[in-house]
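1. Sequence and predicted model, in that order:
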Amino acid sequence: MAPWWAECSKEAYATGLDRLATSLKNWQNSKKGKRKGPQMGFPRFKTKAKAVPSVQFTTGAIRLEESRKHVTLPVLGTVKAYESTRKLHGRIMNGTAVLKSATVRREAGRWFVSFTVEVEQAERPPARPDAVIGVDLGIKTLSVFSDGRPPAENPKHYDSARRKLGRLCRGVSRKQGPDRRAGRQPSNR
């Protein structure tokens, strides 16, 4: 094995291989017609100069410190955060959030870390269940309500804008504008 292998986190190698596998799968699905959108080409090697360097940590010591100004990541150690992590730290301590992964990337000469968090949110019943209605949005009418109210009429912005544009185009077609190449002066209208 290479002697430099242990200097980096295993996640650095796994991230690159995972992205390669995803791009190869996208290329294969695009070639077979299983993938929507434009045809994808075979993945090409990205140079360090043009690509955004990033790594995603999914295992190891990923945690927010008690000071709420520091983040601990595998291999990198404890790093000072620019913004406070108070809200996220509070949710993790309450047990309503779980850190899934941390992505470190370099953008515009600075290093950023972003977290993927699974947040537990309780479903709240509506405060006034009798006030809940269904709304159906449409084209001919803007909205139809389930409680029997009259439907909201469509304001027809497109039709009014089309009429206004036609009126302005007719006015411009009757005018002669200034033309520096021909030396023509603008009309008096």
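-> Cool, the structure landed.

2. drop to CA atoms for contacts and neighbour counts, all remaining ones
-> Will do.

3. Would you mark the buried spots in the helix or strand harbouring R19?
-> Assessed by DSSP states H and E, R19 sits inside helix 10-32. Neighbour counts over helix 10-32 (16 or more other Cα atoms under 10 Å) mark 11, 15, 23-24, 26-28, 30 as buried.

4. mind giving me a markdown table with those residues and columns for distance to R86?
-> What follows is these, written out as a markdown table (distance: Cα to Cα, whole Å):
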| residue | distance to R86 |
| --- | --- |
| E11 | 27 |
| T15 | 28 |
| S23 | 37 |
| L24 | 40 |
| N26 | 39 |
| W27 | 42 |
| Q28 | 44 |
| S30 | 44 |
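
5. Closest one to L168 out of the residues you listed, please.
-> S30 (46.0 Å; Cα to Cα).

6. hang on, L137 packs against E153?
-> No: the pair L137 / E153 is not scored as a contact, 10.7 Å apart, by Cα atoms under 8 Å.

7. in the strand or helix carrying L142, what counts as buried?
-> Here L142 sits within strand 141-145, counting by DSSP H and E. Using 16+ other Cα under 10 Å as the test for burial, strand 141-145 gives 143-144.

8. now what about the following helix or strand past it, what contacts it?
-> Toward the C-terminal end, the helix or strand that comes next after strand 141-145 (DSSP H and E) is strand 152-153. Contact with strand 152-153 is made by 140-144, as judged by Cα atoms under 8 Å, 6 or more residues apart in numbering.

9. Helix or strand next in line after strand 152-153, which one?
-> helix 157-173.

10. what's in contact with that following helix?
-> Contact with helix 157-173 is made by no outside residue, as judged by Cα under 8 Å, 6+ apart.

11. Comparison target, given below:
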Amino acid sequence: MARGVAAFSHIAVSVSNLDQAVDFYCSGLGFGPGVEYSAAGCEVAAIMGVPRTGFRGIFLRLGVTLLELLEYREALPKSARTRDPREVGYAHISLIVPDMHEAVDNALRHGGAFCAQLDHAFGGGQKTTIAFLRDPDGNRIELIFHPNSEETRAHSNFLGIGAIRWPTDVV
């Protein structure tokens, strides 16, 4: 790695129930689990800006991506309102799936909630399917199904990311 250049490490998501979230992301979306850990104390509180009581956590893997789930011992309550995706901050996690119906069904069976779906041809002939779900804590998950490599390339070019090789790990 060149000096001063970062490498991607992981994404962390705060959850209300670690066991429920692990079930959703692993059984519902196909992530592989790591080993649960706990962290607490003055140093954790200082670096993360949380109470000293800390949290339970676990890293999950899907392809080259790591997702860290954190269940804080003194978690703030979830907002009663649904978070607007236009709010500054985390908007959604996006996953490419080999079978949209199976992916949605699995996610719903494991605590997810369906939001919306769009079928759109980006120029590759057949239509790409994009669905949005919410995990058990209301975090938005985007699922993308490309019917063929031509449509994958067309979608990638539409997003302006064809030159940076997206998607990097097509299922």
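-> Noted; the coordinates are in hand. This structure is a prediction, so every number in the text was calculated from the model and none was measured.

12. Work out the TM-score between the chains.
-> After superposition, the two chains reach a TM-score of 0.25 (TM-score structural alignment, normalised by the length of the second structure), with 92 aligned residues with a Cα RMSD of 6.4 Å.

13. circling back to that earlier point, list residues touching both of L137 and E153 of the first structure?
-> S143.

14. and the next element down the chain from the helix or strand hosting I141 of the second structure?
-> Here I141 of the second structure sits within strand 140-145, counting by DSSP H and E. Next in sequence after strand 140-145 of the second structure, counting helices and strands by DSSP H and E, comes helix 149-158.

15. mind listing what's buried in that next one?
-> 151-157.

16. That helix vs strand 140-145, what angle?
-> Put simply, helix 149-158 of the second structure runs at 140 degrees to strand 140-145, going by axes from the mean of the first three to the mean of the last three Cα atoms, to 10 degrees.

17. For helix 149-158 of the second structure, which helices and strands make contact with it?
-> For helix 149-158 of the second structure, not one helix or strand is in contact under the criterion 3 or more Cα pairs under 8 Å, 6 or more residues apart in numbering; DSSP states H and E.

18. doesn't I130 make contact with F114 of the second structure?
-> No: with contacts counted by Cα under 8 Å, F114 of the second structure stays clear of I130, the gap being 11.8 Å.

19. okay, those two: which has more neighbours?
-> Using other Cα atoms under 10 Å, the more surrounded residue of F114 of the second structure and I130 is I130, with 20 against 16.

20. got a list of what the closest residue to the more buried one other than its chain neighbours touches?
-> Distances taken as Cα to Cα, 6 or more residues apart in numbering put I144 closest to I130 of the second structure, at 4.6 Å, once the chain neighbours are dropped. Neighbouring residues of I144 of the second structure by Cα under 8 Å, 6+ apart: 94-97, 100, 128-131.

21. Let me have the residues you listed in TSV, extended by secondary structure and distance to L70 of the second structure.
-> Output for the contacts of I144 of the second structure, formatted as TSV (DSSP: H, G, I helix; E, B strand; the rest coil; distance: Cα to Cα, whole Å):
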residue	secondary structure	distance to L70 of the second structure
S94	strand	19
L95	strand	20
I96	strand	24
V97	coil	25
M100	helix	28
T128	strand	33
T129	strand	30
I130	strand	27
A131	strand	25
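
22. Make TSV out of the residues you listed and add distance to L108 of the second structure.
-> Formatted as TSV, the contacts of I144 of the second structure follow (distance: Cα to Cα, whole Å):
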residue	distance to L108 of the second structure
S94	16
L95	15
I96	17
V97	15
M100	12
T128	21
T129	17
I130	16
A131	12
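
23. Can you tell me which of these lies closest to T65 of the second structure?
-> L95 (10.3 Å).

24. about what we covered before: what's the very next helix or strand once past the helix holding R19 of the first structure in contact with?
-> For helix 10-32 of the first structure, the succeeding helix or strand toward the C-terminus, using DSSP H and E, is strand 54-57. Under the contact criterion Cα under 8 Å, 6+ apart, strand 54-57 of the first structure has outside partners 11-12, 15, 73-74, 101-106.

25. And E102 of the second structure, how far from L143 of the second structure?
-> From E102 of the second structure across to L143 of the second structure, the span is 11 Å (Cα to Cα, to the nearest Å).

26. try R56 of the second structure
-> Remark: distance between R56 of the second structure and L143 of the second structure (Cα to Cα) = 27 Å.

27. what about the two, which has more around it?
-> More neighbours surround L143 than the other of R56 of the second structure and L143, with 22 against 16 (other Cα under 10 Å).
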